[in-house]
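Colleague: below: sequence and its predicted model.
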Amino acid sequence: MSEAELRECLRDAVADEPPLDFDPDALIERGEHLRKRRRALVAVGVATLALTATVLTLPGVLGGQRSAQVAGPPLITTAESAPSSAVEVPGVTPTGVPGDAAKTARAEVLSSRLRVTFAKFFPRTKVVEIDVKEVEEPAAGQRAAMPMTFGTVVFIDDYGRAELNIAISEQTPMRDPVQFCADTACEKRLPQQDGSTVTFGTIIDEASGRITVTAAHFRRDGVLVQVNAHNFDPAQGTAKATRPGPAADYDQLLLLATDRALTTW
């Protein structure tokens, strides 16, 4: 059968079908745009988290200006996280699956858990997008990159669009509580009742007014969970501040960082 005959047969096969109510080319172009945007968000978020870790481990970088420009004192509790915070998500078993399939399964589980957890701690917001990826972050002082599960939550609150970044990885000698808070680089270290430690810090760019607050939970099982909130849109790169303060306070960062539903396998 020639190509012309094949085309004619295909036309006849769909002759009775109703016309499409959308432009396939436009749909494909939109899909490509969304994929590129997700890749950009992950790249920017990883860079932000890497910058946070670098700044917080440099002695005296933040100096005395750290907390003065963050609106309101943090409300922090030393209560142990409730065991019921772990969320069971049926239908996906991340263990025992080889290669990329395992990464996809883990990302799906964490995405579902993050959606439930975020709704619990941020009830007055509307989630726009949750994206979870397994990436490799260049680790300072190490030759090999550090595997990391990176999540982005894009949401709408009273001030408009906002974004949270969550990174889950294993602790390393360069990322332990002592090194993380060396020489007053951290604002606060908060011991937990289970023997783990949560650290808090703030990064301020005075030129642009951008502020990033971070909480890092160094768990006893060797897992490090770091949560970042901003007063700007990280996807815009050099954008200036878009809200009076970061999109989450220390209480909310603490709840997210210590939630046992967010973990590795």
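Modeller: Cool, the structure landed.
Colleague: CA only for contacts and neighbour counts going forward, please
Modeller: Will do.
Colleague: check the spacing between residue 37 and residue 117 real quick.
Modeller: For residue 37, the distance to residue 117 equals 24 Å [C-alpha to C-alpha, to the nearest Å].
Colleague: what's the separation between residue 13 and residue 185?
Modeller: From residue 13 to residue 185 the distance is 69 Å (C-alpha to C-alpha).
Colleague: more neighbours: which of the two?
Modeller: residue 185 (24 against 10; other C-alpha atoms under 10 Å).
Colleague: that one touches residue 201, doesn't it?
Modeller: Yes - between residue 185 and residue 201 there is a contact at 7.5 Å, judged by C-alpha atoms under 8 Å.
Colleague: give me the common contacts of these two.
Modeller: Listed as contacting both residue 185 and residue 201 by C-alpha atoms under 8 Å, 6 or more residues apart in numbering are residue 56.
Colleague: chain center to stretch 117-131: distance?
Modeller: In this view, stretch 117-131 has its centroid 12 Å away from the chain centroid, taken as C-alpha atoms, centre = their mean, to the nearest Å.
Colleague: residues contacting it, please?
Modeller: Contacts for stretch 117-131 (C-alpha under 8 Å, 6+ apart): 38, 111, 114-115, 151-158, 252, 255-256, 259, 261.
Colleague: in the stretch 1-150 of the chain, which spans are helices?
Modeller: Secondary structure of the stretch 1-150 of the chain by DSSP state H, counting those that start in this stretch: the helices cover 3-13, 24-56, 99-121.
Colleague: same question, the stretch 151-265 of the chain
Modeller: Using DSSP H, counting those that start in this stretch, helices in the stretch 151-265 of the chain cover 177-180, 250-258.
Colleague: looking at the ones you listed, which one is packed in the most?
Modeller: Most buried of these by mean neighbour count (mean count of other C-alpha atoms under 10 Å) is helix 250-258; its value is a mean of 23.
Colleague: in addition, the following structure is provided for comparison:
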Amino acid sequence: MSEEDVRGGLLDAVADEPPLRFDPDELVATARRQVRRRSLVAVGLATVAVAVAAVAVPVALGRDTTTTQVAQQPTRSAPSPSTAPSVAQWPPPGVEPAYYTVDDLRQRGHEMSKHLRGALPATLSSASKFAYGEFGGEAEGAFYPEQTSINAAFSFTIDGARYSLVITSWVPGTSRSPAETCVANCHRLDDRAGGALYEQTEDIGEGVIETVFHYRDTGAMVSVTAYNYDMTSSSPTYHQGIPLAMEQLLSLATDPELEL
């Protein structure tokens, strides 16, 4: 049916009626405008739907497209990972593996133990009843030629429960790289104190073990490992978690007095 047929039909239908100020041409024009308007609205809604989908997809994948950043303080249970990659080269360029004699290691172990008798209570302010282990190698207080690290275990009480820490210090240029050491549930933290920091948490049955590694620009590496039990006990009691803040572990791991 053509527009002329529509116009003629409308005129015939109202021929015997009083005039209603009705213009068929205006009706057709109005109808065209309404159809065009609906088409534009439909296109607009489709465009909005595509735009919303474009925003929703990255959000659903875990990528926030907003530019607002909220500062986060690192905590033990939810470390703040950095987007920086792993240390590209370890040891750092120009660092050659150092050599420490047995006497060198024993002397540094004594010095570090003395330092920690003041540093541990100051850092772990809520802890008491400290038990200070001696630095050594395969055994407490034992050293051997060409040894490349020393470690010591420390136990303490918080809220009536016993926990422990192990502090290990490597001779510059002798520790394994972050890619070899921090492999399971590992996060890189914001660098500080002249080196890269990593955090790793392990669940081993009832045991929870958290380690902070500080890879220093000097080629040395210090790690602090916290346990949810007293690992020096022959029959340890496992607790729900480790009652230490991330900042406490970072303070110990970056302590310059614990570097070989």
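Modeller: Yes, it's here. For clarity, every value in this text was computed on a predicted model and none was experimentally measured.
Colleague: how close are the two chains, by TM-score?
Modeller: Here the TM-score for the pair of chains, by TM-score structural alignment, normalised by the length of the second structure, is 0.54; 164 aligned residues with a C-alpha RMSD of 3.2 Å.
Colleague: returning to that earlier point: the more surrounded of residue 37 and residue 117 of the first structure?
Modeller: Each of residue 37 of the first structure and residue 117 has its neighbours counted (other C-alpha under 10 Å); residue 117 has more, 20 against 13.
Colleague: if we can go back for a sec, drop anything exposed from the contacts of stretch 117-131 of the first structure.
Modeller: 38, 111, 114, 151-155, 252, 255-256, 259, 261 (16 or more other C-alpha atoms under 10 Å).
Colleague: with distance to residue 190 of the first structure added, can I get the residues you listed in CSV?
Modeller: As requested, those are exported to CSV (distance: C-alpha to C-alpha, whole Å):
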residue, distance to residue 190 of the first structure
38, 34
111, 27
114, 23
151, 24
152, 25
153, 25
154, 27
155, 28
252, 14
255, 13
256, 15
259, 15
261, 20
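Colleague: before we move on, back to that, highest mean neighbour count out of the helices of the stretch 1-150 of the first structure?
Modeller: By mean count of other C-alpha under 10 Å, those have helix 99-121 as the most buried, with a mean of 17.
Colleague: pretty sure residue 150 of the second structure sits against residue 139.
Modeller: No - in this structure, residue 150 of the second structure is not within contact of residue 139 by C-alpha under 8 Å, at 9.8 Å.
Colleague: which one of these two has more residues nearby?
Modeller: residue 150 (26 against 12).
Colleague: spatially nearest residue to residue 191 of the second structure (excluding sequence neighbours)?
Modeller: residue 197 (5.6 Å; C-alpha to C-alpha, 6 or more residues apart in numbering).
Colleague: my guess is the one you found meets residue 221, correct?
Modeller: No - here residue 197 of the second structure does not reach residue 221: they are 9.9 Å apart, not a contact under C-alpha under 8 Å.
Colleague: who touches both of these two?
Modeller: Residues touching both residue 197 of the second structure and residue 221 comprise 213-215, with contact defined as C-alpha under 8 Å, 6+ apart.
Colleague: distance to residue 6 of the second structure and neighbour count added to the residues you listed, as JSON lines?
Modeller: JSON lines is the format used below for these (distance: C-alpha to C-alpha, whole Å; neighbours: other C-alpha atoms under 10 Å):
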{"residue": "213", "distance to residue 6 of the second structure": "85", "neighbour count": "27"}
{"residue": "214", "distance to residue 6 of the second structure": "86", "neighbour count": "28"}
{"residue": "215", "distance to residue 6 of the second structure": "86", "neighbour count": "30"}
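Colleague: same list (the residues you listed) but as JSON lines, adding distance to residue 228 of the second structure.
Modeller: Compiled in JSON lines, those are given as follows (distance: C-alpha to C-alpha, whole Å):
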{"residue": "213", "distance to residue 228 of the second structure": "18"}
{"residue": "214", "distance to residue 228 of the second structure": "21"}
{"residue": "215", "distance to residue 228 of the second structure": "24"}
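Colleague: show me these that map onto strands.
Modeller: 213-215 (DSSP state E).
Colleague: give me the number of residues near residue 219 of the second structure?
Modeller: 22.
Colleague: next one: residue 126 of the second structure
Modeller: Neighbours around residue 126 of the second structure, by other C-alpha under 10 Å: 13.
Colleague: map it onto the first structure.
Modeller: Taking TM-score structural alignment for the superposition, residue 126 of the second structure sits opposite residue 124 in the first structure.
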